[in-house]
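Peer 1: sharing a sequence plus its predicted fold:
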Amino acid sequence: MRHRPRLILLLTGLCCFALPLRAQQLLGRKISLTLSGRPLKTILAAMAQKGGFYFSYNSNSLPGDSVTGIDLHNQTVRQGLDGLLGEDYEYRETGGYIIIRPRVYNGEAYTISGYVTDKTTGEKIPSASVYEKRQLVAVLTDERGFYRLRLRHRHAHTLLTVSRMGYNDTVLSLPAGSNLRQDIAISPLRFVYLRPVTITPYSKIEGTRLGRFFLSSRQKVQDINLSRFFADKPFQYSLVPGLGTHGELSAQVVNKFSFNILGGYTAGVNGFELGGLFNVDKKDVQYVQVAGLFNTVGGGVRGFQLGGLQNQVLSAVSGVQVAGLDNTVKEAVNGFQLGGLFNTDKKDLQFAQVAGLFNIVGGGARGFQLGGVFNHVSGDFSGFRGAGIGNITLGGSRGLQFAGIFNRSRYQEGVQIAPVNIADSATGYSFGLVTLSRNGYRRLSLSWNETLDINLAFKSGNKHLYNIVLAGANADMQRNKAFSFGYGLGNTFSLGTRLAFITELTGQAVYTGSWKNMPFLTRLQPALEWRLGRDVAVFAGPAFSVFFPDATPPGDGYSKIIPAHSLFITRHARGWWGMQAGISLF
């Protein structure tokens, strides 16, 4: 009995040792399980059921809904977990549970350095890109082919990639956490046949004004070497291109939020970007981009873009562009552009465009266009537009356009208003002093009527509507002087090969000795026109006149204009019937 205390202690020790031994056996248990295309949490539950234990993990740190598969044949639970989760998770056993949690690394810095050489010749290779994709750290080899990469201990292994134009990409998996010397040999590409090369706007971003000025030669070399590598990240911030959270790989990363204190160079934005001075993006920009001075985008823009001076987009725009000076787009615009001075679109425009000086569209335009000086469209235009000086359309013009001096179209089918309207062919309506077209209506007429002895009129437009610029005078310069000038509209209707019916409405100011408050004369004058030859016609017909005299009587020797048989219309207007007759040329 004296040995009983020793026996109790021995049994207690064995039990204490057996419990952790049993627990440690959970990860070593062998199971067989084959599943494919199932959520990760479903596979873990099946493994736990097979092994007779439970898993414990934080659903926020483990992608339980991700779809994957497993194929175990009498293998350990640890082997199954390593195949499912990789090296970034660790496991701990307690009781009947296996706890899964993310592996924690110390984050200490270490370096990997060495030489990059040609595998065939052994020569050192300069300007090769050496980078770690997950940490977005990259360097270029120097003229001796040497590189030094400084990394953080965040993963169990370092995935090192070497890229160089004319060589195959090379990837190495190296242990992390300690300084390493690693020379890398890369294989040159062997071209058996020429592959088609597509030049995209992304490859031209370095050729823009901002690209040439702000991007260093190192960044341009990195762009060439890493043309096939792009990553997505939630955010980035930088001081200038290459000096920010993504370092020299900033041009290979598409961000949801991008903040550039002075300026930045990224692969693209899928959210919001703000630049104190400028933003340069290699690919597309979505939603919102704002810069104090310039935005330059190698792809397209979808959303809102604001540049203090300029927006330059090498592809298409869908949304709103606002710039203090100019917006320049290489392809089509579907939205609204506002430029302080210019808007320049190489292809089509839809919706609206407003500029202080010029709007230039390389294709067709549909919608609203307003330019302080000129609007120029290389294709067809349809919609409403106005310009301080002129509208130029190399194709057809439909809708309404007005200009301070002229409208020019290849063919015109809508309504245009300007002092001078020019078209190769016109079937619409033009209002102005002169309207010229190859198939249009042109007449120079000399006529007499009961009010003024000599009337000279130039008529231009088409048969549906022509404009009349006219002037008149009385032949008696001693006792019945009068001078007039005015504008009118007319229409002609053909009654045969030689006979036509014309209707004209004119208004003219009459000078009777004073330029102040001159009397005004309006006339409605239908007539029949008979063509004597190709370029000569005579016309005659009745007319009805309404005269609005000035309260000031005519000067000495000037006509009173109002005939004796005039009719009282109102206190300030008199009317009468009369006639006209004349000859037309052209």
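Peer 2: Structure's in. What do you need?

Peer 1: C-alpha from now on. contacts and neighbour counts both.
Peer 2: Will do.

Peer 1: contacts only, for residue 299.
Peer 2: Residues in contact with residue 299 (CA atoms under 8 Å, 6 or more residues apart in numbering) are 201-202, 281-285, 313-316.

Peer 1: how about those in TSV, adding secondary structure, distance to residue 339 and neighbour count?
Peer 2: As requested, the contacts of residue 299 are exported to TSV (DSSP: H, G, I helix; E, B strand; the rest coil; distance: CA to CA, whole Å; neighbours: other CA atoms under 10 Å):
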residue	secondary structure	distance to residue 339	neighbour count
201	helix	23	17
202	helix	24	20
281	strand	21	27
282	coil	23	28
283	coil	23	26
284	coil	21	22
285	strand	19	29
313	strand	14	25
314	coil	17	25
315	coil	18	22
316	coil	17	22
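
Peer 1: centre-most residue in the protein?
Peer 2: Nearest to the mean C-alpha position of the chain, by CA atoms, centre = their mean, lies residue 317 at 1.9 Å.

Peer 1: what's the closest non-adjacent residue to residue 559?
Peer 2: residue 480 (4.4 Å; CA to CA, 6 or more residues apart in numbering).

Peer 1: any idea how far the helix or strand containing residue 115 is from the chain center?
Peer 2: According to DSSP states H and E, residue 115 maps onto strand 109-118. Its chain's C-alpha centre and that of strand 109-118 lie 43 Å apart, by CA atoms, centre = their mean, to the nearest Å.

Peer 1: what helix or strand is residue 147 located in?
Peer 2: If you go by DSSP H and E, residue 147 is part of strand 146-152.

Peer 1: the structure to be compared is supplied as follows:
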Amino acid sequence: MDKVKFLLATLFTFLLISPLSSQAQDSTNYQDWEKYDLTYRTYRITLLPGLSTNGIDAVDYVAKYSFNLLGGYHGALHEGFELGTLINANKYYASGVQIAGIGNYSGDNTLGVQIAGIGNYSGNSMQGVQVSGIGNWASSDIQGVQLGGVFNLSGGNIEGLQSAGVFNVARNDIQGLQFSGILNLSGDSIEGMQYAGAFNIAKNDIQGLLVSGVGNISGGNIQGLLVSGFANIARQDMQGIITSGGINYAKTFQGISLSSVNISQDFQGIQLGLANIVDEGQGIQAGLINYGNEFEGIPVGLISYYRDGRQNLDFWTTETGFTNIGIKLGTEQVYNMLSVGFNPLLNRDVWQVGWSIGKLREYENHDLYSDFSYFKINEGSWTKDLNSILKYRLLFGKEVNEDFKFYSGPTLNMLISRLQGSDDYAPYRLFDIKAKGRQYVFWIGATLGIELF
């Protein structure tokens, strides 16, 4: 115990007399601290603010090496090293390496490395690395890396990397990478990559890649790739690829949109989803439901409805004896059709449901239809076993008036079935092949029908 008391007394005496002895040390001033009117010291040792080798006027000194046994508050750290068990604080700037058990503080610029158990703060720009258990905060621009257990904050632009367990915030532009467990927020534009467990939000333009577990939101233009678990929202123009598990929205979109629901006011490209909705569109829409006020391109869907497109009702019969009714929707050139039919020629209850996709070519005296169809054939109730007809039709049409057209032409047919007794669907056979429990029957047939409206 006496030895401990002796050591503490010696340290206390050293701290008291060192301000006087330090006057004999190197006091050369450098331009970096001249504007702050600081005095240079190579070393400083501090027990706590006000009790140091620079005395109570520690804020008037700059040092290269700084050791804070509990915590220190000084003028600046210049191209050196600072170690504190609790806190390292510099009124003006810190250049070098700061390591503290609780936190590092720099009132103005920071250049170098800050490592703290709880938090790091730079009152102005930060160039280098900030690493903390909870959070890092730079009031202005960052060039470098912020690694926070909970959060990272930048009051200006970022060039580099932000990685946090919960959220990252950049008040202005980002050039680089942001990784967070929940949220990445940019107050201006992004050039680079954002990855978040929940949300990425950018106030203005995005150039790069955004990946999130829930949603990506941009208030400006986007060039790049957006990937989210639920939603992507681009309030202005989007060029690139956008994919989500729930909904994609872009005011103006050029590229590929993949989601359960894709929505755009002005669209050029490809939409793939359960529902695709546009005001004006050009390209490909593939989904269960496709909708638009004006659309030019290829619709692939169970229902493809366009206000400027076709809405027709078709009736037709074939050599197999099936009589069908179908709703034909799509553009004037490319159409999808849902149909249902029954076969009155067979002595049992046989009916079918079908889907077709085709193209119309208009000539001076006639029209030419070419389409592919799939028909599910059912015996009585819905037949679970494989029992289908694939059909290609080449049809010549003639318009009687604007509400009535008749058509006819040859068809190429293939029956694929696992059912016994499906042989009588085809009137004859060009080929009849059985393999692995399936029957494949090929024949050439004909279609005769009318188109209304």
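Peer 2: Thanks, I have the structure now. What you see is a predicted model; the values in this text were computed from it and never measured.

Peer 1: sort out which residues of the strand holding residue 147 of structure 1 are buried, please.
Peer 2: Neighbour-count burial for strand 146-152 of structure 1, counted by 16 or more other CA atoms under 10 Å, picks out 146-149, 151-152.

Peer 1: show me what that strand is packed up against.
Peer 2: Packing contacts for strand 146-152 of structure 1, counted by 3 or more CA pairs under 8 Å, 6 or more residues apart in numbering; DSSP states H and E, involve strand 109-118, strand 129-132, strand 137-140.

Peer 1: ok, which stretches of structure 1 are helices?
Peer 2: 4-24, 40-51, 77-85, 209-214, 217-225 (DSSP state H).

Peer 1: including distance to residue 445 of structure 1, could those helices go into CSV?
Peer 2: Shown next, in CSV, are those (distance: least, CA to CA, whole Å):
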stretch, distance to residue 445 of structure 1
helix 4-24, 114
helix 40-51, 92
helix 77-85, 94
helix 209-214, 58
helix 217-225, 70
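
Peer 1: which of those sits closest to residue 344 of structure 1?
Peer 2: Smallest distance to residue 344 of structure 1 across those (CA to CA): 15.9 Å, for helix 209-214.

Peer 1: against structure 2, where does that closest one fall?
Peer 2: Under TM-score structural alignment, there is no match for helix 209-214 of structure 1 anywhere in structure 2.

Peer 1: off-centre distance for that helix?
Peer 2: 20 Å.

Peer 1: picking up where we left off before, now the helices and strands packed on strand 146-152 of structure 1 as TSV including mean neighbour count?
Peer 2: As requested, those are exported to TSV (neighbours: other CA atoms under 10 Å):
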stretch	mean neighbour count
strand 109-118	18
strand 129-132	24
strand 137-140	23
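
Peer 1: of the ones you listed, which is nearest residue 39 of structure 1?
Peer 2: Closest among these, using CA to CA: strand 129-132, at 29.5 Å.

Peer 1: next secondary structure after the host helix or strand of residue 97 of structure 2?
Peer 2: Under the criterion DSSP H and E, the helix or strand holding residue 97 of structure 2 is strand 87-100. In the C-terminal direction, the helix or strand that comes right after strand 87-100 of structure 2 (DSSP H and E) is strand 103-106.

Peer 1: any idea how far that following strand is from the chain center?
Peer 2: 35 Å.

Peer 1: and that strand, what does it pack against?
Peer 2: The helices and strands touching strand 103-106 of structure 2, judged by 3+ CA pairs under 8 Å, 6+ apart, are strand 87-100, strand 110-116, strand 119-122.

Peer 1: so which of those is the most surrounded?
Peer 2: Here the criterion is mean neighbour count by mean count of other CA atoms under 10 Å, and of these the winner is strand 119-122, at a mean of 28.

Peer 1: just to revisit the earlier point, residues near the residue nearest to residue 559 of structure 1, how many?
Peer 2: 17 (other CA atoms under 10 Å).

Peer 1: and it, how far from residue 93 of structure 1?
Peer 2: 122 Å (CA to CA, to the nearest Å).

Peer 1: surely residue 163 of structure 2 touches residue 150?
Peer 2: No. Under the criterion of CA atoms under 8 Å, residue 163 of structure 2 is not in contact with residue 150, lying 9.1 Å apart.

Peer 1: between the two, which one's more packed in?
Peer 2: Legend: neighbour count by other CA under 10 Å for residue 163 of structure 2 and residue 150, higher for residue 163 (25 against 21).

Peer 1: how about the more buried one, what's its partner in structure 1?
Peer 2: In structure 1, the residue matched to residue 163 of structure 2 (TM-score structural alignment) is residue 290.
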